[in-house]
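S.K.: All I have is the shape, not the residue letters:
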């Protein structure tokens, strides 16, 4: 809409703004960051929020050892959405960013540097080594902090929390010593996942699974003892009973002789564990058979007459692996579980030369529910030092004295193991060593192999070195999850497991709810927590053990509050390095104990214990933490159900009796556009830095807001182009409002009750949206919030309200209609900028400052405005729903005429609209429906629509007959009206003539 003549064009109230169409975000965003830092915006928010109800989102600490990836950006952006939206809805929303600083990845980097210089870590003073690790972490913290801030993340960046701060190290040690004092800490010897490359135990959270090719072997175990259980039911006749008993005993002797000639076949994918075999397990629910070899092919390790016991379901497959086809063997009989139960086997290396009787022990048959006939042979080779199920079978029978210690920290057979000493399962690079093949060769040599092969399967690897791990029995420190915690905090259970499960069900809100089920099942089934790591960079297990005492003895662990107090005091002042300094033992034990009587533990804590303790030194101890030490929300990726959510739950349940959080939100992983996992080798990664350089951080933030974070999220060039297009459309809406509001003052404001219906309808929609936005932000539904706001801006504002009111805004004089429209524009401005500020932090600041410049001005210091209840007007909304439906039919009819070039613009039309429904007709007649449809005229009638009338199938009862408008075109507003040219100002309609007058 624009005047035809220059003199009239100058009389229009056209939008005026310097707000650019092109955002220039990559260049301008750093300027806003500098401005926020200059005005101290985070501290000002804390001052403003004093006295408000706190909202504490506790930051899960990223690891300080590399540049940010897109998953980091997703995580931190979601957190920022929450903190900012809660703040703008009236809470005191605090955010303390933190970093995880201890642990193997950093230690590994320093070791790599040493290796390049030809140095050996073990030759370096441990305190010096730890200082290098600290310096390495500090460097990456500075880099990551800048990268996070570049994304527009708000928080206490100048005062974050670090797990390597002296106070943090003190509290971590203090929290560990609570386990020491409450009776849940113990030293045990059990198989743990062990990395031969990194030479340390690993927790489940440090494991990832990859395809791996393993050797498979089928090994027959000779039966050395078998005692049939003879039972004869008497007849009452002594003579008959004696004869019956003799017959059974004869049969039993024959059966005994038969089975003593047989062998039990096991299958394993870890040949290297055979030297540590101590039992063979079966399942009473499986059917087993005795199979005799009747014929053999060439190159077969079986012989005619061999007898093998195998699960019936698997027998054909097993014997085929031994190159025995059907017809080369027969099933002689079933083998009962009672028979298996009385068998004793011989180790395959029993009596082997040059072993000095190392394997000359009995191998019992044991029953176990973990044995299946889905694969293998129906029997499980049991090495309790190298498998979780194997270990539990021995615990159940109190056979821990039969555990083996045959494999060292580099996965090498230890010197006492005959024939194989020094051979490794995996070498220092994670490649296969010589152990597997040596064991197989020896089995072949002694006739102890029935078949062999290879299988590709999912196998545990260290998530840091990417090398395969082994199960290895080592002395480790554990926190019992089922032993009663002696701390008097039993409101939610007596044990860590009970407290955790109760917390999950009663104290925590899960978003999405599937997170509850996942963590619950993990806690429900998890073993005791392995706390110790055999490394140097971390918080040590600050405890002492008595020399000569057994781990089961009451005095094995020194539990003395005075000793503990000296340790924490020293850690607070000097950090955890003090534990490794000369004279540390004497210093901490003091005068009450003889240092020669105690050993100092030098293992370091699992880093998950570090991060699991953050609730204590962040939420509890900081002034800007949480008054009760409990966070409103923990937010991380779904992998943290086995990581930070998990360890924080266990740690807090062991020290404070309950979960450290009231809410847990989880998001998915980031994938490329095709749904593939991102990988540098595939070249499909998207780095936050690249996105901010090309588009700006607000585009990355908008991608997060438009995505369903509860599932895996896709990102790539085409997706980002789509996001940028959405951004441009939204920016244009804001730009239009800025132009329309040029010169608006409080003197122009109109009360809602005095406004035309259309404005009051828009206020009604704002009231509805305010409820939707607040509810959505509270539910962390950012996708829902943005979709609602985007649709409102593009459909209800740009394509409806703005389109209709352009005429009044441009062409009206100082009318109630124009002032009302500008008042609504002002209301829209304040709500849209604050509603969108948590998401588009830079753009909404740009929009705000365009209208309200000033040294201390910022949209982020503003709360979302309260919405008057009387804006909600349901009857009015129902009426305008009818009006908008009718408008759709009219505009669709006119679009056909425009496409056919019958008209150039809708103002050339004055259609006849036929309406069947009387209520709708009344509604349309009560409003300026021609203005709403942007036509110069309109006829509304209840007459039936003629056949040629335009209709929309989805909107019944409305037909439109096109007619051209009568009259002349107003040279100022372009409406075609009969009165044009009859007024004082030439070529104008009455409205424009009044405006010019």
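M.R.: All right, it came through fine. As the structure is a prediction and not an experimental result, all values here were calculated from the model. Numbering: from 1, shown residues only.

S.K.: hey, let's count contacts and neighbours off CA atoms from now on
M.R.: Will do.

S.K.: What lies in contact with stretch 806-815?
M.R.: By C-alpha atoms under 8 Å, 6 or more residues apart in numbering, the residues outside stretch 806-815 that reach it are 1, 12-15, 740, 817-818, 821-822, 972-973, 991-992, 994-996.

S.K.: Just the element for the residue sitting furthest away from the middle of the chain, please.
M.R.: For the chain, the residue at maximal distance from the C-alpha centroid (C-alpha atoms, centre = their mean) is residue 239, at 77.0 Å. In this structure, residue 239 is located in helix 238-259 according to DSSP states H and E.

S.K.: could you point out which element follows that helix?
M.R.: strand 262-268.

S.K.: any idea which element residue 191 lies in?
M.R.: Using DSSP H and E, the element containing residue 191 is strand 185-195.

S.K.: So which elements touch the next helix or strand after that strand?
M.R.: Beyond strand 185-195 on the C-terminal side, the first helix or strand identified by DSSP H and E is strand 200-202. For strand 200-202, the elements it packs on are strand 185-195, strand 532-533, judged by 3 or more C-alpha pairs under 8 Å, 6 or more residues apart in numbering; DSSP states H and E.

S.K.: Give me the residues contacting strand 200-202.
M.R.: 192-195, 409, 462, 532-535.

S.K.: What of stretch 414-432?
M.R.: Under C-alpha under 8 Å, 6+ apart, the answer for stretch 414-432 is 196-197, 272, 354-355, 358, 406-408, 410-413, 433-436, 438-439, 467-468.

S.K.: also this one, for the comparison:
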């Protein structure tokens, strides 16, 4: 070829990719502008309009708490929800997203009280309406703050019209839902032990409690037996063991295991260094626990006789403090309890019905009632005979000093000769309030409950006709027939758990075990900020069930919010048919989980959000919500509608630090999503959230985010290459003609990817979705297709069939990949789209304006190829690259284009030429040999000064190959 142009610079004849899309993302600067544009064009509304009439997909947002800045858990949760809705919209469904907030309850009230304490103000001295107004303002502040933070994260939704549990309409709906329980008799007031916080002075739900390891005092206390049909124990003392010494002042009985063997024992020699004398008399403990008991008291314990537990029936003992008289004077019966075990202790359990579920149930069954000795602040009543009133040692029962071996309880028991052992060394898990972090107690107080095992009135046969359950001809509707088969709330909920799809599947067992074993639902709280329990109670404890009264109450709350429930309006609510003096207004508020459990009613059913429908397709929250929102929603809906308000439940794990430890401000290992957005951008957080296996606990840290940043740059560079390579391209598949095999293979890979991504989106497998997308861009495109075809793109002439076919496939890849990436990298995908289709404020007929987020799932050709052939070629290409690499490392060759390769003939699929192999391997030549190995030598052919390929037709150094000579000549002629 021509050799007289050796000195010419051919760079201006090479068709290098051309784009203004920058390699450096600058996301923190760009993202806010893109988000502002979405608001300007009304993107969310435009998407709703575009999908109207399509198949619905409803994700009901579980309300985050309006209390504090967004943390990394919030970010993960909302990114997952956003990914669900965006992929469903991309698939062509109508998937609206209405965000919401939980605004009532103790956490907000506690924060407002903290502000009061700093100002030396007493909350109880502030008018209730004023206090609630401050709680409302506090919640609204954090709603506004979190809303802007979530919008900055790229979460798309109806941000101008979110739902708030403190909206008057929501509060009225919550009251109406409560009335549905009341009108059907599915509420009762009873005294049962519940989780109680002496610091916050209220009952707590299980979901408001967290467990921490603590060290407690353990004591062994002797109760003198005063009467028994069993002669062997008449002179013995029954020994109980407990880690809650403060419950001894409320003891009313002892429990034994009927099938447990008990030993009547005497004391022997001292086993350790003890100053006190040998305990007197004989004691009764479980035979299998004698050795443990001896270790605690420090003396040998010698069994003298063994009896069966059932022989203790009818035995009476007296309280160690019986000398105080009054409450302590009456004998304490020994009662059979099937919950008594011999895992630890003494096999005898002291019963305080005020402070334990088993205690309460056993004592109630035997006619023993609680005495309500402990007040709401955790101290004994003023009139209590032991440690109450003016006793200077009086303090809260959760105070460690109160329970210490030298504390008032142990001291008094020791003085009475009843304390056999006491040590402050027992390590165990104990419940704490997740807000105040203080220990909680089981405390028996009058509360309002929803029964789990009572036959629900709304499925009794007499009500079928009234409720319209019968079809024409009197046949019972199949859905209602199912209700009749599971008449209690527990049974109905368990059946719904079996029906609902849980992702991952282990969630079904988790919530199922909780529902099967949970006690009656405690609805009442003794606080101020929340929805009131709007009931009128008669002196006999029954409550009014009048729909007209209830209607007036609901209407008032709709008008004035929770402040409407006040004594001054008592006569107004009751109306002319009732005497206000005959009723007491309940002052308790509702469990905040009842609030959130009702959100399906006032969000999906109210009509305020017409795009939403009931029931929801999906609820998505952290795995802790199996005992929280998932369960309260399930129970509330099953009790009022006979089914769960959702068909699927998706749960995610918790975000841990890079070492797998729980994140804590005190440990300094938290990752603040707000700071990450300020430094690297929201799309980096999104890519991280959608790259981890979120169904399990997962990790985040600086190094992990750096790795995510590397992934992001590779994806960004893929789009940058596509934009540059498609500069000026206006064709489509109809212009491509017959595609080369390589392009057909890539389309087949795209078709395969499309099916996998669609399946991953439908199954919420976003970790797989993101990994498939990243791997396709990095491995199948950048490292393979783009690498092979860059020669044709850069150096073929403008009319080249190969180059045109390549760009046609690149165009199809662009439209597919930008859609696939849009739910993940919401800002970057929009930037990519606008780079190719600059926005002028108008949308053309092809949808090439507006936003990438208005597009639907791409239409991809269903191409198939000989997979075995291409697997063999790719495997051979890998072998060739491995054989070239040593020569590149020792600088024998600088590029694979200098390599002449011999490959095993047996490894080459039929129908593939040597020229095609050289093209695929990007080498000078490829020939076939008879051996099994791949060999590489440096070519002796000259390098083309334009395309840098080493070819036989390059006459000398600085000359051009035949193709480049022809292209340059065409370009020169055109420019001339």
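M.R.: Happy to help now that I have it. Small disclaimer: the values here were computed from a predicted structure and weren't measured.

S.K.: Can you say which of the contacts of stretch 414-432 of the first structure are buried?
M.R.: For the contacts of stretch 414-432 of the first structure, a burial check counting by 16 or more other C-alpha atoms under 10 Å picks out 196-197, 272, 406-408, 410-413, 433-436, 438-439, 467-468.

S.K.: What about the residues you listed, which are in helices?
M.R.: Per DSSP state H, helices hold the following members of those: 435-436, 438-439.

S.K.: between the residues you listed, which is nearest residue 767 of the first structure?
M.R.: Nearest to residue 767 of the first structure, judged by C-alpha to C-alpha, of those is residue 436 at 71.5 Å.

S.K.: which stretches of the stretch 851-976 of the second structure form strands?
M.R.: 899-904, 925-929, 935-938 (DSSP state E, counting those that start in this stretch).

S.K.: swap in the stretch 251-400 of the first structure?
M.R.: Going by DSSP E, counting those that start in this stretch, the stretch 251-400 of the first structure shows strands at 262-268, 279-282, 288-293, 307-311, 329-335, 344-346, 362-367, 380-382.

S.K.: Same list, these, but as a markdown table with distance to residue 50 of the first structure and mean neighbour count please.
M.R.: Output for the strands of the stretch 251-400 of the first structure, formatted as a markdown table (distance: least, C-alpha to C-alpha, whole Å; neighbours: other C-alpha atoms under 10 Å):
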| stretch | distance to residue 50 of the first structure | mean neighbour count |
| --- | --- | --- |
| strand 262-268 | 64 | 23 |
| strand 279-282 | 65 | 24 |
| strand 288-293 | 74 | 22 |
| strand 307-311 | 72 | 26 |
| strand 329-335 | 77 | 15 |
| strand 344-346 | 75 | 22 |
| strand 362-367 | 65 | 20 |
| strand 380-382 | 63 | 25 |
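
S.K.: Nearest to residue 186 of the first structure, out of these?
M.R.: strand 380-382 (25.2 Å).

S.K.: in the second structure, what residues pair with the closest one?
M.R.: Strand 380-382 of the first structure corresponds to residues 349-351 of the second structure when matched by TM-score structural alignment.

S.K.: what's the mean distance for that stretch versus the first structure?
M.R.: By mean C-alpha distance after the TM-score superposition for the first structure, the fitted stretch 349-351 of the second structure averages 0.8 Å away from its aligned residues in the first structure.

S.K.: Which residues does that stretch contact?
M.R.: 240-242, 248, 251-256, 340, 359-360, 363.

S.K.: check contacts around the counterpart of residue 308 of the second structure in the first structure.
M.R.: Per TM-score structural alignment, the equivalent position to residue 308 of the second structure in the first structure is residue 336. Shown in contact with residue 336 of the first structure (C-alpha under 8 Å, 6+ apart): 287-288.

S.K.: now do the one 4 residues further on
M.R.: Under the criterion of C-alpha under 8 Å, 6+ apart, the neighbours of residue 340 of the first structure are 282, 365.

S.K.: measure the residue farthest from the centre of the first structure to residue 249 of the first structure for me?
M.R.: Here the criterion is C-alpha to C-alpha, to the nearest Å. By it, residue 239 of the first structure lies 16 Å from residue 249 of the first structure.

S.K.: on that earlier part again, among the contacts of stretch 349-351 of the second structure, which one lies nearest to residue 506 of the second structure?
M.R.: residue 340 (30.8 Å).

S.K.: That closest one contacts residue 256, correct?
M.R.: Yes. Residue 340 of the second structure lies in contact with residue 256 (C-alpha atoms under 8 Å); the separation is 6.2 Å.

S.K.: Now do the strand holding residue 191 of the first structure: which range of the second structure does it align onto?
M.R.: Going by TM-score structural alignment: strand 185-195 of the first structure matches residues 187-197.

S.K.: contacting residues for the residue nearest the centre of the first structure?
M.R.: Most central in the first structure under C-alpha atoms, centre = their mean is residue 637, positioned 1.2 Å from the mean C-alpha point. Contacts of residue 637 of the first structure were listed using C-alpha under 8 Å, 6+ apart, and they are 75, 666-669.

S.K.: And the buried ones among these, selectable in PyMOL?
M.R.: Entered in PyMOL, the line below selects the buried ones among the contacts of residue 637 of the first structure, by 16+ other C-alpha under 10 Å:
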select buried, resi 75+666+667+668+669
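
S.K.: Please flag which of the contacts of residue 637 of the first structure sit within strands.
M.R.: Using DSSP state E, the subset of these located in strands is 666-667.

S.K.: Make JSON lines out of the contacts of residue 637 of the first structure and add distance to residue 513 of the first structure.
M.R.: Formatted as JSON lines, these follow (distance: C-alpha to C-alpha, whole Å):
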{"residue": "75", "distance to residue 513 of the first structure": "19"}
{"residue": "666", "distance to residue 513 of the first structure": "10"}
{"residue": "667", "distance to residue 513 of the first structure": "12"}
{"residue": "668", "distance to residue 513 of the first structure": "14"}
{"residue": "669", "distance to residue 513 of the first structure": "17"}
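
S.K.: so which of the contacts of residue 637 of the first structure hold up in the second structure?
M.R.: With both residues aligned by TM-score structural alignment, their matches' C-alpha atoms under 8 Å, the contacts of the contacts of residue 637 of the first structure that the second structure also has are 75, 666-669.
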